[in-house]
Each structure stands twice: as structure tokens, then as C-alpha cells.
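Peer 1: Here is the input, now give the coordinates:
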Amino acid sequence: MYVVGDCRLRTLLKERNMSQAELGRRTGYSRSQIGHWINDRDKVGVMGLDKARTIAKVLGLDSPYDLYDWTEVSAATPDKAASD
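Peer 2: Below is the predicted model:
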């Protein structure tokens, strides 16, 4: 089982020498929304798959899942909510 980690947008934009504003122009998402995905995931959550796919295409990624780090966790670890 995998758990979504940090958003990689900051690194990906830097690698492409692209600003948040430029990504916004190319995707139609506001620079402030892009900034929230980069900086405030705890508040705004993970971007929707439709948005991730759009951004991944603009950035030339193979998969929208490449926008985040992923951590593998043991499936044998019971979910607290499931045990309540």
C-alpha cells in the first residue's frame, strides 16, 4: 500500500526553469492555487487527478502520480479507523 507524500511541484518547476505564474498561464490554474499545492498541502489536500493530469502534461511527465513523492507502507498494519 502507498501513501502520498510531499508535492514535487517546486522541484519540477525549478528543474524546468518555470515559474508558478508560467505554469498557471499554461494550465489555467491560478498562481495562488499552485502555491497552495506546493506549500499548504495540509490545508488544501492533494490536487485532484484531473488537475494533476493537466499539470503533468504541461511539465512533460509520464504520469500525474509523478507530481508527488510516495511512501510504501505495510498492508499488514491495521488502519485505526477500521479497528474502531
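
Peer 1: Going by C-alpha atoms from here, please, whenever you check contacts or count neighbours.
Peer 2: Will do.

Peer 1: tell me which element residue 23 falls in.
Peer 2: Here residue 23, judged by DSSP states H and E, is contained in helix 20-27.

Peer 1: I have a second one here; can you model it like the first so I can compare?
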Amino acid sequence: MPETATLLRGIFEGLSLTRAVLSKPRSRELPRKVTVDPVELRGETAYRFTTQLADRATHENLTADGARERLGTLLTDYGQALLQTA
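Peer 2: Coordinates of the predicted model:
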């Protein structure tokens, strides 16, 4: 299995991520679920992070580099991750 950084670099450089779902947080302070979906913003691909909190959902759009960095950090915080690619 490839190293996490190598895997994420390939997914984001090839723009092949179609969805990511992170669940089973390792700490009770973390959101119960985070999803990542590609979105088109101003003619460029960005990635929308949707965080499921107890009483609401929050959204944040990141560039490919920012998304790769954030997803790499989140992978260590969650016990289950599903990465779907094209």
C-alpha cells in the first residue's frame, strides 16, 4: 500500500477524487463525520469539506493543495476513511 502522502499527491494532482468520507473519530471532540467533494468554483476545481457537527453542518472550500494537506491531517484523526476516485 502506498504511503499516505504519495497516495494523496497522486489523487489530487490527477484530479481523480470524486468523494471522500471520514468517520469514526478517534476523539469525542472531533466531528462525527467529514465528507469531501470536488466542486467547480470560478472555472477551477476546488474541494468542499463538509463537517457534520451535532447541531449543524459546516462547509469550507479549499484548493487542491489545501485539500491534500487537510485530508492528510484528517486521516490520522479518524478510524475509517473511504476515498473514491475516478
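
Peer 1: Would you give the TM-score for this superposition?
Peer 2: Overlay of the two chains. TM-score (TM-score structural alignment, normalised by the length of the first structure): 0.35; 49 aligned residues with a Cα RMSD of 4.0 Å.

Peer 1: In contact with the nearest residue to residue 17 of the second structure once chain neighbours are set aside, which residues are there?
Peer 2: In this structure, residue 17 of the second structure finds its nearest non-sequential neighbour in residue 85, 4.4 Å apart by Cα to Cα, 6 or more residues apart in numbering. Neighbouring residues of residue 85 of the second structure by Cα atoms under 8 Å, 6 or more residues apart in numbering: 11, 16-19.

Peer 1: and residue 77 of the second structure, how far is that from residue 35 of the second structure?
Peer 2: 14 Å (Cα to Cα, to the nearest Å).

Peer 1: more neighbours, the two?
Peer 2: Neighbours were counted for residue 77 of the second structure and for residue 35 using other Cα atoms under 10 Å; residue 35 has more, 20 against 16.

Peer 1: Can you spell out which helices and strands pack onto whatever helix or strand that one lives in?
Peer 2: Element membership for residue 35 of the second structure, per DSSP H and E: strand 33-41. Using 3 or more Cα pairs under 8 Å, 6 or more residues apart in numbering; DSSP states H and E, the elements in contact with strand 33-41 of the second structure are strand 17-25, strand 44-52.

Peer 1: 10 Å instead, please
Peer 2: strand 17-25, strand 44-52, strand 57-62, helix 64-77, strand 78-85 (3 or more Cα pairs under 10 Å, 6 or more residues apart in numbering; DSSP states H and E).

Peer 1: Could you pull out the buried residues of that strand?
Peer 2: Going by neighbour count (16 or more other Cα atoms under 10 Å), the buried part of strand 33-41 of the second structure is 33-38.
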